[in-house]
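**Student:** My questions are about this predicted structure, shown below with the sequence.
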Amino acid sequence: MTGQWQNLQERGSPLALRTIRWIALRVGRPFARSLLPAITLYFLLTAGHARQASRQFLRRAGFERPHLGHVFRHFYTFAAVILDRVYFTRGDLQRFDLRLHIDPGVRDHLDGGHGALMLGAHFGSFDALRAVGLQYGDLRLRVLMHYDSGQLIVRLLDALNPQMAQTVIPLGTPQTLLRTKEWLDDGGTVALLGDRLLQTDDPSRRRTVNCHFMGHPTRMPTGPLHLAARTRKPIILFFGIYRGGNRYDIHLEWLVEQDEVDRIDAPETVQRVIQRYADRLEAHARNAPYNWFNFYDYWRNDELDHD
């Protein structure tokens, strides 16, 4: 996680995280969920920047005057999804109502054993898709992400399921592209997130385009499209939306079909596809606004490129 919500996570002590894990595993999900209102209230009272970012997003999602009750529910949804990571990571899926919504063409592509990139966002549960990938043999999944084994949260998740590390392709290594292409060529899928800019001081590495999201201009990265061009694989959008209780709706739909891959590096195609990504993310975010988990000022208008 980056941005203001990362500051919230950094406030949690190692003892607190281990305690939450112990409660979740030894006492059970119902009791662990009973603690979420108190945890949410603490961050509601202490995380001023995140409160402001929540209100900003909720206004743009259609709330005329978002109040503390709305922000509380926003924070609570995030806390509930984070708690469920414990169970998804262990492959403990029987407690969840997982509903898959897959475009017929996407299903045919995956059932045919063809590789694809899966592009998501910091929206809903990333782990819900990974858990489905571990459960169903016809979805052979790897996750492309920054993987720091020294991070506390990574150590805790690895302790829950040592096999989880085998599903990760680390970003930023000399072998990243090669491992990704080999997995895709073997009929696997590789999932990554595409809604945050690369944090770097080297402007040449900031591949972005201007687009509109929630009615306002912003920048979004184009790296996933360049990866699709290098690997010659299509892109499937995925969203794991938390609906409350134990229900998650998992959506898989086309972003770039196979016959579009040859043209994906053209500037006009990049602009069109990234705007399509923003439009689909907006549609789902308006439908389930509390699943939006970018708790910082997402619209950096002062950093937009001006032609």
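**Tutor:** That came through fine. Given the structure is predicted, the values throughout are model-derived calculations rather than measurements. Numbering: from 1, shown residues only.
**Student:** okay, CA-based contacts and neighbour counts for the rest of this
**Tutor:** Noted.
**Student:** how about the nearest residue to Ala116, chain neighbours excluded?
**Tutor:** Counting by Cα to Cα, 6 or more residues apart in numbering, the nearest residue to Ala116 once its immediate chain neighbours are dropped is Thr189, at 4.9 Å.
**Student:** Any idea how many residues pack against that neighbour?
**Tutor:** Other residues lying near Thr189 total 25 when counted by other Cα atoms under 10 Å.
**Student:** what's the answer for the one 4 residues further on, then?
**Tutor:** When counting by other Cα under 10 Å, one arrives at 18 neighbours for Leu193.
**Student:** Asp127 is in contact with that one, correct?
**Tutor:** No - because the distance of 11.9 Å does not satisfy Cα atoms under 8 Å, Leu193 is recorded as not touching Asp127.
**Student:** if we can go back for a sec, ok, the residue nearest to Ala116 to Leu227 distance?
**Tutor:** Applying Cα to Cα, to the nearest Å, one obtains 13 Å for the distance of Thr189 from Leu227.
**Student:** Second structure for comparison follows:
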Amino acid sequence: MAMSGRGFLLVGSIYTDYRWTVRQKSPRHRCLCNRMLAPNGLMAKYAAVLAVALLPQLVHSLKTRSTKGISYGWQLVYLFGLVLNFIYFLMIKATAAWATLTIEVFFCTWLLVLKIKIDGLECSSRSEANAKDISGDKDDAAACKSGHTDLESLDLELKSGLDNALNRAICVVDGNVDLTRNVDDLICKDAIRFRHDSTIGPYTLVNGAYRGFHIMIDAVFTIELPPEFGNDLLTQMCALAKIHGVRVVHDHAEIFDGTTPGFVAVALLDESHMSAHCYSGQGKLTFDVFTTCGANPDCTRKVARDVLFYLRRNLGGDAKYQIHHLVPLRPVHKGIGY
């Protein structure tokens, strides 16, 4: 929702209050002002319009769990203007006006608290810059590709689908540590995302690179998977790692031959690993990956994102996914994260 409309209302309301205060000093306009402050007067209607001005934004923010585009400065100025209006209405005893304005003050305060809960108190400009740097999903192959030209034709449908065919799925993002984003019907390409400014500390720096992030994806499904799906998934995991410039040291897949069908697929990365563990007979699969010290952590995130998209293509339309994101809770000795 655009801020210009409510900003215009705020400026207009402050100017109106100023003009009204000046005019009330004149006996000529006092009678007119008193008539306008009647219970059914224009002032009550004006306050009622302001009272619902923030309702669409509040509904949108609660639905999407996002306060993007609402700055702390705008909210504080708007809330300050509302408080001035409220005090003014009390002074002139405009009961209907200040009672209605109380609703808008409540909505505005709720929005401010919601933004603090979702975004924290970090500098908004720095957050937007980091989010812009990290959320470059459209240039995923170009930014992190390690120069393997033989992989350019690998799974073109998957790569093109990331930008053009990503449908909505049933995804839930757990609020671990800094993350408080719990969203139903979340677009999966936006589900795995983190900001360096809120999750990176001095204790997570090793040799000038970031590490210590753990991304987990849990999936439940109802379709019957073929026995070779474990090998196919491992091949896809390694291929995506190469595309995004994450070095694979070794990989191995173990297909269960017991009474419970399933598999384990593991790839040892540069100072890290990623793995998939599946009980296909029970319709359960989990994937996890640690960010690596030898590669950009955002490249590792993109591997997890693309694996999620691959699972969505192969686990059926009724599958459900839950994404977890863990970061260190506290500093560890000698400046090294876990």
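**Tutor:** Sure thing, it's come through. Since the structure is predicted, the reported quantities are computational estimates derived from the model, not experimental observations.
**Student:** Superposed, how do the two chains score by TM?
**Tutor:** Remark: TM-score between the superposed chains equals 0.26 [TM-score structural alignment, normalised by the length of structure 1]; 125 aligned residues with a Cα RMSD of 5.9 Å.
**Student:** Show me where structure 2 has its strands.
**Tutor:** Counting by DSSP state E, residue ranges of the strands within structure 2 are 171-173, 205-206, 209-210, 214-220, 248-255, 263-269, 272-279, 284-290, 320-326.
**Student:** Between strand 284-290 and the last one, find me the angle.
**Tutor:** In this case it means strand 320-326 of structure 2. Taking axes from the mean of the first three to the mean of the last three Cα atoms, to 10 degrees, strand 320-326 of structure 2 and strand 284-290 form an angle of 30 degrees between their directions.
**Student:** Please name every helix or strand in contact with strand 320-326 of structure 2.
**Tutor:** With contacts taken as 3 or more Cα pairs under 8 Å, 6 or more residues apart in numbering; DSSP states H and E, strand 320-326 of structure 2 sits against strand 171-173, strand 214-220.
**Student:** Which strands or helices does the longest one pack on?
**Tutor:** With contacts taken as 3+ Cα pairs under 8 Å, 6+ apart, strand 214-220 of structure 2 sits against strand 284-290, helix 297-314, strand 320-326.
**Student:** in the longest one, what counts as buried?
**Tutor:** By that I understand helix 297-314 of structure 2. 297-312 (16 or more other Cα atoms under 10 Å).
**Student:** What is the nearest of these to Gly7 of structure 2?
**Tutor:** Checking the buried residues of helix 297-314 of structure 2 against Gly7 of structure 2 by Cα to Cα gives Asp298 as the nearest, at 36.7 Å.
**Student:** circling back to that earlier point, out of the buried residues of helix 297-314 of structure 2, who's nearest Leu76 of structure 2?
**Tutor:** For the buried residues of helix 297-314 of structure 2, the closest approach to Leu76 of structure 2 (Cα to Cα) belongs to Asp298, at 33.8 Å.
**Student:** and that closest one, what does it touch?
**Tutor:** Listed by Cα atoms under 8 Å, 6 or more residues apart in numbering, the contact partners of Asp298 of structure 2 are Ile134.
**Student:** likewise Leu252 of structure 1?
**Tutor:** Leu252 of structure 1 is in contact with 100-103, 106, 236-239, counting by Cα under 8 Å, 6+ apart.
**Student:** If you rank those by neighbours, which is first?
**Tutor:** Within those, Phe239 tops the neighbour count with 28 neighbours, counted by other Cα under 10 Å.
**Student:** isn't that one right next to Met118, touching?
**Tutor:** No - with contacts defined as Cα under 8 Å, Phe239 of structure 1 does not count as touching Met118, sitting 9.7 Å away.
**Student:** in the stretch 101-250 of structure 1, which spans are strands?
**Tutor:** Listed in chain order, the strands of the stretch 101-250 of structure 1 (DSSP state E, counting those that start in this stretch) span residues 116-120, 141-145, 168-170, 189-193, 208-213, 216-221, 235-244, 247-256.
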